[in-house]
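Student: based on what follows, work out the 3D shape:
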Amino acid sequence: MKADLPPIVNLVEGMLTKGLGGLSAKSKLGKSWLALQLSVDLACGTDFLGFSTKKCGVLYIDLENTPSLTQDRLRQILDGRDAPKNLYFAHDYNLMGEGFEDDLTEFLKTHPDVKFVVIDVFQKVKRGKQQNQTDYEADYEILTVLKNIADKFDGCIMPIYHDRKAVDPTDPFSNLLGSTAIIGVSDFVWMLFKENREDKEATLAVTGRTIQDASFKLKREGVKWVNLGNAAAVEETRRRQEYARDPVVNTIKKLLSQNNGKWKGRVKEIIESSQYFKGCRIYGSAQKVGQIIRNRIADLQEYDQIYHSELTKGTGGSLHVFETENPTFKNWS
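Tutor: Model (predicted):
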């Protein structure tokens, strides 16, 4: 191409570009708090989750909360700071196709500093599908209208969505309600999710046309989300720490150290031996400890080059054989 096109502008470094975006999560998971935190950081030009931002005006269309509740949440996010004058809120909008587009376009015309718009939640302004339209066709049509507005005003519009009830653990983006149309039209999409609702941490997965796919492990500190780092790296660190603390693992390593790198015995013997090693006492049934060993086979081999085999012998339970070429375990963490 001969045209000298301007570079793609990131409103949040590596995470949020101009165009049509999207943020989705299950109900009450904290996506509105995340969007409000993002809006404040963009309006102030402060880092968001540790990433630099491009300061701009922000319009937050809050269709789920009363003005007083929005104000209370904003005060909590600001934590004593003054509210930025370029952060605007709206609580009453028409449906798309019934005036929403005109109202939004007029606002952006009269507020040229605004380059980021949140619609919380999109379902509140989404009109019903027309006769003979499929769900995909209806979603694609109205989302294309939003994308055109975002592109026309050189900004970003981020609708907030709810996840489907069904969950595909292998692909979080497939859990997005109306995912096919949303991902097809959007320039980027964020998914906030937990493996279990009671988990203290959540994962923010990011994908898009001009941003690199990434996942971040987040944790709530007060009302704000804090970035703990790359999700895979955080999980690997946690996995290693759990492995290093496991009394079953440490008992096996002690037995190998005492027996020149090879030990054979039953689970009951491992449990009995643990009481003689400081900090290794194992509490639990032979059945439970046997399952722990089987679950740790890959970790034993990966972290300490300990190889395991299991022999069935008689009625006294299986014999577990452990071998290693590094019986001193100088690399213990």
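
Student: okay, CA-based contacts and neighbour counts for the rest of this
Tutor: Noted.

Student: all helices for the stretch 101-250 of the chain, in order.
Tutor: 135-152, 179-185, 231-245, 247-258 (DSSP state H, counting those that start in this stretch).

Student: single out the most deeply packed of the ones you listed.
Tutor: Mean neighbour counts were taken over the helices of the stretch 101-250 of the chain using mean count of other CA atoms under 10 Å, and the top value, a mean of 21, falls to helix 247-258.

Student: what does the following helix or strand past that helix contact?
Tutor: The C-terminal neighbour of helix 247-258 among helices and strands, as given by DSSP states H and E, is strand 262-265. For strand 262-265, contacts defined as CA atoms under 8 Å, 6 or more residues apart in numbering pick out Leu255, Leu256, Leu319, His320, Val321, Phe322, Glu323, Thr324.

Student: which of those tops the neighbour count?
Tutor: Leu256 (23 neighbours; other CA atoms under 10 Å).

Student: which residues touch it?
Tutor: By CA under 8 Å, 6+ apart, the residues touching Leu256 are Lys262, Trp263, Phe322, Glu323, Thr324, Pro327.

Student: contacts for stretch 116-136 next, please.
Tutor: 32, 35, 39, 56-64, 93-97, 100, 138, 142, 155-161, 178, 180-181.

Student: here's the other one to compare against:
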Amino acid sequence: MWEDKETTAPDPSVAPDGEQPSALARTDSIATFEETNKQFGKMRIFSMPELMDTHFPSRPCIIENLLPAGTYLLAGAPKIGKSFLVLQMAYQVSAGEPFLGFPTRQGTVLYLALEDTYERLQKRLAQMTERDSPDLVLSVLADTLEEDLLEHLENFLFEYPETVLVIIDTLQRIRGRMPDNGSYAVDYDTIAKLKAFSDQRGIALLLVHHTRKEGAEDVFDTISGTNGILGAADGALVLHKDKRTSGDAILDVVGRDQPQMRLHLHFDSPHSLWQATEVETEPFREPPNPLLEFLSRLVNEENPLWSGTATELVQCLSEMDSAQVISPNWIVRTLNVRQDDLLRKYGIRYGSRRTKDGKVILLRWEGVR
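Tutor: As a prediction, the model looks like this:
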């Protein structure tokens, strides 16, 4: 029987410097701390050896190299094509189709189009595709954060457990009338609440927002509001044009969990679709990891399950290639850090559990999506 019982960190509050904890995938169990971890108030501390030995739940990537799990902004000037872009994203993720050429993780998508009508959404989708996606769910109404929006989103995720992406168009529509609106603290607190929600549930939350009229040397400084908005978010995508009437645009991307990129886009008006014509900054592609390559030979469709200690795994791998010198400690550290690559590229899910004899590694083949 497969069982994941990891030593994981609970989701702490968002730090004032903007650094955020990793998202916790809702499909993985969230175990409590072992007694060896000390606690001082809200501080739960790790020594470096404890940290490196900890198996955190996987943080899935919704759009490879473009949108990991977490909370992100999509900003741009009014009427520049943001809503077309996010509707296209919502449909293509829900259908498992590539978005702007990037592979997607198929799942349910909730699109809150709070500045649109159902008739307009129907027209745009009819132009965009002839194939329906039952996993795309849309609404043009939603409560504000003051009106328990997060509780309603929680109920939605209970009804639709395969949800991977929630798009809110626009951020301002759910903020409501907040005192001291425009202050750093208020901006930061708003995004921090949404980020804590997305992190705890392992989904991507995309907030559509506006840019200011004033330009800036750094395009991300044009995002409307204080630095608290971008500081609390995991990253941002900014859509901008040289001329409003142009069918060409640039999408700049920055974030904690993906490389900074610039995409050149062109809008296909007859089909209401954005197309990537050039990726100016190619994402960094790491060379194949020898351990992951070995594991793909050990765990696959013919041999879908493997469990044992790190020492036993070393023995299995040395039988495959005696020239490789691999330590149990290196195996555990590599699996903890590279588990997302192991699942995405090789279709192998990594888990672990504690027994009286020590830590047992669990590997299960799920197939590459």
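
Student: TM-score for this pair?
Tutor: Here the TM-score for the pair of chains, by TM-score structural alignment, normalised by the length of structure 1, is 0.66; 229 aligned residues with a CA RMSD of 1.7 Å.

Student: now the most centrally placed residue in structure 2. Nearest residue, chain neighbours left out?
Tutor: Per CA atoms, centre = their mean, the C-alpha nearest to the average position across structure 2 is that of Ala69, at 1.4 Å. Spatial nearest neighbour of Ala69 of structure 2, excluding adjacent residues (CA to CA, 6 or more residues apart in numbering): Ala204 at 4.1 Å.

Student: quick one: map the one you found onto structure 1.
Tutor: Residue pairing (TM-score structural alignment): Ala204 of structure 2 is matched to Cys156 of structure 1.

Student: so what's the residue count around its match?
Tutor: 27.

Student: residues contacting it?
Tutor: Thr17, Lys18, Gly19, Leu20, Gly21, Lys115, Phe116, Val117, Ala150.

Student: of the contacts of stretch 116-136 of structure 1, buried ones?
Tutor: Taking 16 or more other CA atoms under 10 Å as the criterion, what is buried in the contacts of stretch 116-136 of structure 1 is 32, 35, 39, 56-63, 93-96, 100, 138, 142, 155-161, 178, 181.

Student: quick one: what's aligned to Cys61 of structure 2 in structure 1?
Tutor: Using TM-score structural alignment, Cys61 of structure 2 pairs with Asn10 in structure 1.

Student: correction: Thr108 of structure 2
Tutor: Checking TM-score structural alignment: Thr108 of structure 2 goes with Gly57.

Student: how about the nearest residue to that match, chain neighbours excluded?
Tutor: Val114 (3.8 Å).

Student: and the counterpart of that neighbour in structure 2, how many neighbours does it have?
Tutor: Under the alignment by TM-score structural alignment, Val114 of structure 1 pairs with Thr163 in structure 2. The tally of other residues near Thr163 of structure 2 (other CA under 10 Å) stands at 24.

Student: surely Thr163 of structure 2 touches Arg105?
Tutor: No. If you go by CA atoms under 8 Å, Thr163 of structure 2 and Arg105 don't touch, sitting 10.5 Å apart.

Student: which residues touch the residue nearest to the centre of structure 2?
Tutor: Ala23, Arg59, Pro60, Cys61, Ile62, Ser198, Asp199, Gly202, Ile203, Ala204, Leu205.

Student: the fifth one reaches Arg105, doesn't it?
Tutor: Think Ile62 of structure 2. Yes. Contact status for Ile62 of structure 2 versus Arg105: in contact at 5.0 Å, counting by CA under 8 Å.

Student: next one: Tyr161 of structure 1 from Ala181 of structure 1, what distance?
Tutor: Per CA to CA, to the nearest Å, Tyr161 of structure 1 is found 13 Å from Ala181 of structure 1.

Student: brain fart, Asp113 of structure 1
Tutor: Distance of Asp113 of structure 1 to Ala181 of structure 1, computed by CA to CA: 29 Å.

Student: any chance of the contacts of Leu256 of structure 1 in TSV, with distance to Ala3 of structure 1 too?
Tutor: Converted to TSV, the contacts of Leu256 of structure 1 look like this (distance: CA to CA, whole Å):
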residue	distance to Ala3 of structure 1
Lys262	68
Trp263	70
Phe322	65
Glu323	64
Thr324	62
Pro327	64
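
Student: nearest to Lys28 of structure 1 among these?
Tutor: Nearest to Lys28 of structure 1, judged by CA to CA, of the contacts of Leu256 of structure 1 is Phe322 at 47.0 Å.

Student: so what's that closest one closest to, chain neighbours aside?
Tutor: For Phe322 of structure 1, the closest residue by CA to CA, 6+ apart turns out to be His308, at 4.7 Å.

Student: and if you look at Lys200 of structure 1?
Tutor: What sits nearest to Lys200 of structure 1 in space, not counting adjacent residues and going by CA to CA, 6+ apart, is Lys219, at 6.5 Å.

Student: which of the helices or strands spans Gln354 of structure 2?
Tutor: Not quite, residue 354 of structure 2 is Arg, not Gln. Using DSSP H and E, Arg354 of structure 2 falls within strand 348-355.

Student: so where in structure 1 does that strand end up aligned?
Tutor: The aligned range for strand 348-355 of structure 2 is empty, by TM-score structural alignment.

Student: distance from the chain centre to that strand, please.
Tutor: 22 Å (CA atoms, centre = their mean, to the nearest Å).

Student: go through it and flag the buried ones.
Tutor: Ile348, Arg349, Tyr350, Gly351, Ser352.
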